[in-house]
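> Sharing a model that was predicted from the sequence below.
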Amino acid sequence: MTIQLDFSLFTQPEFLGQVGKGLLGTLELAALAFALAIAMAVLIAVMRMSNSKACQAVAAAYVEYHQNVPLLVHIFLWYFGVAALLPAGVQQWINAHNSEFIFAFIGIGLCLGAYMSEDLRGGIRSIPTSQLEASRALGLSYLQAFRLVILPQAVRVSMPAIINHTVLLFKNTSLAMTVGAVELTYVTKEVESQTFRTFEIYLASTVMYLGLSLLLMWFGAVIENRIRIRNR
């Protein structure tokens, strides 16, 4: 039996509108999750490198938890578990503002933040401690020295690993479809169920994911090249 491929649906406005909505949802989800991941990565890295045993223990527990539990479970925990513990008024507000999207980006962002914090920690450990000591000697506080001297250099060193985890974050936004968040994979499945053009629609989705992932890698390489520490 010969399977006839039909790519004519790619020219239909209704199809293009659905795919565009899904693609926009994926980009928004990835952007918000990335912002949360970076914020958590910096916070956890600072805690891991501090002199406080309590901070180190909390940060280590955070990293171990998120690195050893599947991302899909994190999303389910936030959507089905944490949501049920919130006050009724908060639940109503979140439900009125796309709860699927909110809990999905929180779960993804917190999880990938753990991985990125380890990238940053590796970068921080590569910076000579004498730089921190010199900064403190000049009158900077620990946080000022970290923010102005150590962190900028650590970001440069850890940029390749951060880029890799950013691409991973982008691809993992597809897991948000399991809780009903409207993103590219969710829309792909919906269009496939409407048109029964399985190969064509999943091929298009694959090409879009591949293209955007390669674009992210290229953009990351450009940034890495611009901020790279060059030996003189």
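Structure's in. What do you need?

> From now on I want contacts and neighbour counts done on CA atoms only, so please keep to that.
Will do.

> Let me see the contact set for Ile38.
Ile38 makes contact with Gly113, Met116, Ser117, according to Cα atoms under 8 Å, 6 or more residues apart in numbering.

> would you turn those into a markdown table with neighbour count, secondary structure and distance to Ala83?
Shown next, in a markdown table, are the contacts of Ile38 (neighbours: other Cα atoms under 10 Å; DSSP: H, G, I helix; E, B strand; the rest coil; distance: Cα to Cα, whole Å):
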| residue | neighbour count | secondary structure | distance to Ala83 |
| --- | --- | --- | --- |
| Gly113 | 33 | helix | 21 |
| Met116 | 29 | helix | 26 |
| Ser117 | 27 | helix | 26 |
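
> A further structure is provided below for comparison with the first:
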Amino acid sequence: MRPTVDEYRHKGLRRKLVDVISAKGITDEQVLSVIGNVPRHFFLDSAFDDVAYEDRAFPIGEGQTISQPFTVAYQTQLLQLQPNMKVLEIGTGSAYQAVVLAEMGVKVFTIERQKKLFESNKVFAFLKKYINIKFFYGDGFLGLPTYGPFDRVIITAAAPIVPPKLIEQLKHGGMMVIPLGVGDVQQMRRITKNADGSLSEERFSDFSFVPMLEGKRQ
């Protein structure tokens, strides 16, 4: 059962969370504001209510997790978002990252390969108000060619390679934020598609994500 009430206590815990991730290096004021406004406990079972605003990941079923708030803020900050950009997210999961993106004022196209998680989000009442999020059940490696090209691509799972089809769907001048690598630790990369179609890559901190897998799962 998901919580549906955002109490004063939750708001206070969010303010503390913002202080924590700010101290860890998140400097984008809009990102901090959004993290402070989105009720993360709504995305978790009520059993997690007392710990929902700790800066750590939690299981959400199907072997997936809701990402650590610092990680969500870190990837969002790297995207350098502008209002009305089209953003492709690979790995909807709990939809917490998708909502953070939507609150940043962009149009979100998010893909989930786990049918149960996709179906769960379809009946998640809180998401109904986000008309700027479109949800898809599919293979993240394939992206959404019909809806591209995208200004930004964010991958929220450990990618073994930079998926070539997602690079194809990235606009010239667009950016992809991707945790790259196999094993327990991945390095966050930001890949920019230059005007001539060539790619530039920046390397950032190490993180730990669940693996990005091909295909769809019923």
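Perfect, I can see it now. For clarity, every value in this text was computed on a predicted model and none was experimentally measured.

> Can you calculate the TM-score here?
Once superposed, the chains reach a TM-score of 0.22 (TM-score structural alignment, normalised by the length of the second structure), with 82 aligned residues with a Cα RMSD of 5.8 Å.

> returning to what we had before: out of the contacts of Ile38 of the first structure, which one sits closest to Ile44 of the first structure?
Nearest to Ile44 of the first structure out of the contacts of Ile38 of the first structure is Ser117 (Cα to Cα; 6.0 Å).

> what about the closest residue to the closest one other than its chain neighbours, which helix or strand?
Once flanking residues are discounted, Ser117 of the first structure sits nearest to Ala41: 3.9 Å by Cα to Cα, 6 or more residues apart in numbering. Secondary structure from DSSP states H and E places Ala41 of the first structure in helix 13-49.

> May I see the buried residues of that helix?
The neighbour-count check on helix 13-49 of the first structure (16 or more other Cα atoms under 10 Å) flags 15, 18-19, 22-23, 25-31, 33-34, 36-42, 44-49 as buried.

> What of stretch 154-174 of the first structure?
Residues 154-163, 165-167, 169-174 are the ones in stretch 154-174 of the first structure that count as buried (16+ other Cα under 10 Å).

> Which of those residues fall within helices?
154-163, 165-167, 169-172 (DSSP state H).

> so how far is Met217 of the first structure from Glu224 of the first structure?
10 Å (Cα to Cα, to the nearest Å).

> How about Ser205 of the first structure?
Ser205 of the first structure is 18 Å from Met217 of the first structure, by Cα to Cα.

> got it, and Arg136 of the first structure?
On the measure of Cα to Cα, Arg136 of the first structure and Met217 of the first structure end up 37 Å apart.

> quick one: terminal-to-terminal distance for stretch 46-59 of the first structure?
9 Å.

> Show me the contact partners of that stretch.
Ile44, Ala45, Ala60, Arg121.

> any idea which helix or strand comes after the biggest strand by length in the second structure?
Scanning the second structure for the strand with the most residues, using DSSP state E, yields strand 170-180. Next helix or strand after strand 170-180 of the second structure toward the C-terminus (DSSP H and E): strand 186-193.

> Summarise which helices and strands the following helix or strand past that next one is packed against.
Remark: after strand 186-193 of the second structure, the chain's next helix or strand is strand 199-207, criterion DSSP H and E. For strand 199-207 of the second structure, the packing partners by 3 or more Cα pairs under 8 Å, 6 or more residues apart in numbering; DSSP states H and E come out as strand 186-193.

> what angle do the strand it packs on and strand 170-180 make?
170 degrees (axes from the mean of the first three to the mean of the last three Cα atoms, to 10 degrees).
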